[in-house]
Structure formats: C-alpha cells, structure tokens
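A.B. asks: A structural model of the following input is requested.
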Amino acid sequence: MTFSWTPHRFSGGALALDVANSVVLRSDPARRIDRYDDAKTMDAFAGGANHYCAERAWTGPLVPVAPERRAAFLSLREAIDDHFRAEARGEGTPAQLALLLEAIADTLRHSGGRAGALDAATAHSALRLTVNAAPDRLKICPNCGWLFLDKSRNRSRNWCDMAICGNRAKASRHYYRHRKEPGT
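C.D. replies: As a prediction, this is how the structure comes out:
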C-alpha cells in the first residue's frame, strides 16, 4: 500500500501535534498504525510539512531527522503526545511536563545545528505550545483521536478536519438515524 502525506495529515495546527498524530488509531493496539515505522515515510514527513503544515515558524525547508537521532525523535513524539493529550483532557501532570521538557532539551542539545532539522523544529513547536497554547484550544478529535488546536473564534471546532472526520461523523449519524426509522 502506498502512503503519502496529504493536507489532512497536517490538521493539528502545530508541527508538534502533526508529529504526534503520525500514529493512527493510537488507542487501539490491534489497529494502531505508526507512520514512522517505515524510514522512507518518516523522511517524507519533512517534505509534507513543508507544504501542508499550518505552523511556519521555521526558516527554510525542513529536512528529515538524521538516522542516528530517529530513536530520540520518536521519544520526543511520544512525550508530546502524552503531555498534550493529558492537557486536552484536563489531566496534565507536572511529571508529564518534565518528561516533555527533557525530551525537548535533549533534541535541541543534540540536533547538531542542522538548518531546518525536523526534530529541532518539532521541539521548538512543542516548546511554543507549552508556553502559548490556551488549554481550551487544545482538543482531541472524537472520530480519529488526533490532537489539534481549535483556532476558531468561538472555540467550537469539533473535529481535526471537517472534510474527513466531520463528514464521517455526520454520515454515521445520518445512517443510524435513518436506519431506525420504520419503513426504510
């Protein structure tokens, strides 16, 4: 099966959240898909982020994570997901924040000063989120479980991507509503 990084895959609103969302169906171990299991797909993420990521705080094009830093990058991704998922639920702890900050520090300390390195840009993005994100703007999509920033004026966004998850939820409601009606 061929996989490509499309605009939907970058609906988190921040690079750090898009990186965390690279695990599909995270809460279902039987169906969980880690898009970074394949090194080529992981490397292609940087190119996708250059085109589709809503956050553009970095200068120049992002480049893939150096092979020797991939394990640390995956640790950063998991710390981002753990911390911000708990924050979105209102259950964040100082220990989760400490682990995230340690992963950020490790990434920045060892990024080697590579211009546009995806791991360093992700660490900076996560750091900005810890400082600037309003907790009520951080949400979890009820359809796919991805993290996203609700940037709507009245903070009423429900899904990571209305065209995909919102449409699926509405179609499902329509199906079940009409399935139960007599004579159909």
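A.B. asks: going by C-alpha atoms from here, please, whenever you check contacts or count neighbours.
C.D. replies: Will do.
A.B. asks: any idea how far residue 174 is from residue 126?
C.D. replies: 38 Å (Cα to Cα, to the nearest Å).
A.B. asks: likewise for residue 75?
C.D. replies: Computed as Cα to Cα, the residue 75 to residue 174 distance reads 40 Å.
A.B. asks: determine the longest helix present in this protein.
C.D. replies: helix 70-88 (DSSP state H).
A.B. asks: buried residues of that helix, list them for me.
C.D. replies: Neighbour counts over helix 70-88 (16 or more other Cα atoms under 10 Å) mark 70, 72-88 as buried.
A.B. asks: ok, stretch 165-176 next?
C.D. replies: For stretch 165-176, a neighbour-count test (16+ other Cα under 10 Å) marks 165, 166 as buried.
A.B. asks: so what touches it?
C.D. replies: Stretch 165-176 has contacts (Cα atoms under 8 Å, 6 or more residues apart in numbering) with 141, 143, 144, 158, 159, 160.
A.B. asks: neighbour-wise, which one of those leads?
C.D. replies: residue 160 (27 neighbours; other Cα atoms under 10 Å).
A.B. asks: do I have it right that it meets residue 138?
C.D. replies: No: the criterion here is Cα atoms under 8 Å, and residue 160 misses it with residue 138 at 10.6 Å.
A.B. asks: shared neighbours, the two?
C.D. replies: In contact with both residue 160 and residue 138: 147, 148, using Cα under 8 Å, 6+ apart.
A.B. asks: here's the other one to compare against:
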Amino acid sequence: MTFTWTAHRFAGGALALDVANSVILRFDPARRIDRFADAPALDAFPAAANRFCAESTRFGALLPVAERNRARLLTLREATDRHFRAQVGAKQRPDLMADLLEAIASILRGSGNGETAIALDTATAHSALSLAANPEPDRLKICPNCGWLFLDRSRNRSRTWCDMAVCGNRSKARRHYHRSKEEAQE
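C.D. replies: Sure, this is the predicted structure:
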C-alpha cells in the first residue's frame, strides 16, 4: 500500500509536532503505525512539509534526512512527543526536558554544513527548541480523536481537534451514530 502525505498530516501547527505525529495510534500497540519506519515515506516527508507545514516559510526548502542521521531524528521525535505530552498534562518533568535538549543538541552539533537548504532533522530540532523556549501551555493540546499534538491558534483557544475536517467530523459522526442508536432502542 502506498502512503501519501496530505495536508491533514500537518495539522500540528509546528514542524516538531508534525514529526511527532508521524506515529499513528501511538498508544495502541495493535494498530500503531510508524510512518517513518518506511524509508520512502520518510524521504517524502520534507517535500510534503514544504507544501503543508505551518512553519514551511520559516525554514525554506527542507531536504531529506541523511541516512546516518535518521536514528537521531527518531530520538528527537520521541523526546518531543514525551516532553510536550507531559506539558499538556501540566506535569513539569525536568528529565523529559533534558532528554529533549540532548536530542536537539545531538542534531545541531552535526548540522554545520553551511548549505542554504536545511535538512528535516535540523529544522525539526530548531522547531522543537522554539516550542520549548516559548511555551504556550494553553495553546498546546492533544486531539481527543487521534491523540496527535497540535497548537491551538484560534483566537479564543477553543479548538478541540487537530483537524476539524477529519477528527472533528469523525467525532461528531460517532456521537450522532450513538445518539441515533439510543433513540431507535427507545
């Protein structure tokens, strides 16, 4: 089955969150899918991020991650996910912040190539560092439908789902189905 990166896959509002969200159904071992485990999907991610990511203009054209740096990107992805999920839960975890900063430092130490284009791993490290340095805990949320992390940029901070067109509609359809089923049983 061929996988295509679509705009919905970039609903996080920041590149670091979009990278963290590359694991589908993270907490369901039976259905969990790691989109970066497939090398062609990982290689296609930067081009899709150039089109769909909220931070696409910040970094310019993203390049694929060099094969030797893929493990560091995955370490950063997992550290980003753990740290920001704890932050949503209002848990101050210095150990998770330390893990995130170590993962960022590991990538940034090896990124001094002087090229004008930036690789996905380096851009993700910059994005995660910006999120950590300028925390907006009331804007960082977890989608109740899919479990993805996202930034709520709505004026009144009332956004519930990562993507209204996908998760919002699924949630509303589920509620309607259960409501209709209950009414039919009465």
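A.B. asks: related to what we said a few turns ago, next one: the longest helix of structure 1 to chain centre, how far?
C.D. replies: Put simply, helix 70-88 of structure 1 sits 9 Å off its chain's centre (Cα atoms, centre = their mean, to the nearest Å).
A.B. asks: the very next helix or strand once past that helix vs structure 2, average offset?
C.D. replies: Per DSSP states H and E, helix 70-88 of structure 1 leads on to helix 94-110 as the next helix or strand towards the C-terminus. Comparison of helix 94-110 of structure 1 with structure 2 after fitting gives an average deviation of 0.5 Å (mean Cα distance after the TM-score superposition for structure 1).
A.B. asks: for helix 94-110 of structure 1, buried residues please.
C.D. replies: Neighbour counts over helix 94-110 of structure 1 (16+ other Cα under 10 Å) mark 96, 97, 99, 100, 101, 103, 104, 105, 106, 107, 108 as buried.
A.B. asks: which parts of structure 1 are helices?
C.D. replies: In structure 1, helices defined by DSSP H lie at 15-20, 39-52, 70-88, 94-110, 118-132, 167-179, listed in chain order.
A.B. asks: ok, residue 15 of structure 1 - contacts?
C.D. replies: Residue 15 of structure 1 is in contact with 49, 53, 54, 55, 121, 122, 125, 126, counting by Cα under 8 Å, 6+ apart.
A.B. asks: redo the residues you listed as a markdown table? Include neighbour count and distance to residue 11 of structure 1.
C.D. replies: A markdown table is the format used below for the contacts of residue 15 of structure 1 (neighbours: other Cα atoms under 10 Å; distance: Cα to Cα, whole Å):
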| residue | neighbour count | distance to residue 11 of structure 1 |
| --- | --- | --- |
| 49 | 24 | 11 |
| 53 | 21 | 8 |
| 54 | 16 | 8 |
| 55 | 16 | 10 |
| 121 | 23 | 17 |
| 122 | 26 | 15 |
| 125 | 20 | 15 |
| 126 | 26 | 16 |
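A.B. asks: can you redo those as CSV with distance to residue 178 of structure 1?
C.D. replies: Shown next, in CSV, are those (distance: Cα to Cα, whole Å):
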residue, distance to residue 178 of structure 1
49, 40
53, 38
54, 37
55, 40
121, 47
122, 44
125, 44
126, 43
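A.B. asks: for residue 125 of structure 2, list the residues it contacts.
C.D. replies: For residue 125 of structure 2, the contact set (Cα under 8 Å, 6+ apart) comprises 16, 76, 103, 104, 107, 108.
A.B. asks: now with 6 Å, please.
C.D. replies: residue 104 (Cα atoms under 6 Å, 6 or more residues apart in numbering).
A.B. asks: look up how far residue 171 of structure 2 lies from residue 177 of structure 2.
C.D. replies: From residue 177 of structure 2 to residue 171 of structure 2 the distance is 10 Å (Cα to Cα).
A.B. asks: now swap in residue 185 of structure 2 and tell me
C.D. replies: Between residue 185 of structure 2 and residue 171 of structure 2 the distance is 21 Å, computed by Cα to Cα.
A.B. asks: also residue 84 of structure 2?
C.D. replies: Taken as Cα to Cα, the span from residue 84 of structure 2 to residue 171 of structure 2 is 24 Å.
A.B. asks: what do you get for residue 182 of structure 2?
C.D. replies: Taking Cα to Cα, one finds residue 182 of structure 2 at 17 Å from residue 171 of structure 2.
A.B. asks: what is the aligned counterpart of residue 130 of structure 1 in structure 2?
C.D. replies: Alignment note (TM-score structural alignment): residue 130 of structure 1 maps to residue 132 of structure 2.
A.B. asks: okay, now its match: neighbour count?
C.D. replies: Neighbours around residue 132 of structure 2, by other Cα under 10 Å: 17.
A.B. asks: how about residue 31 of structure 1?
C.D. replies: 10.
A.B. asks: strands - which of the contacts of stretch 165-176 of structure 1 land there?
C.D. replies: Counted as lying in strands by DSSP state E, out of the contacts of stretch 165-176 of structure 1, is not a single one.
A.B. asks: tell me the one of these nearest residue 38 of structure 1?
C.D. replies: Closest approach between the contacts of stretch 165-176 of structure 1 and residue 38 of structure 1, by Cα to Cα: residue 144, at 21.2 Å.
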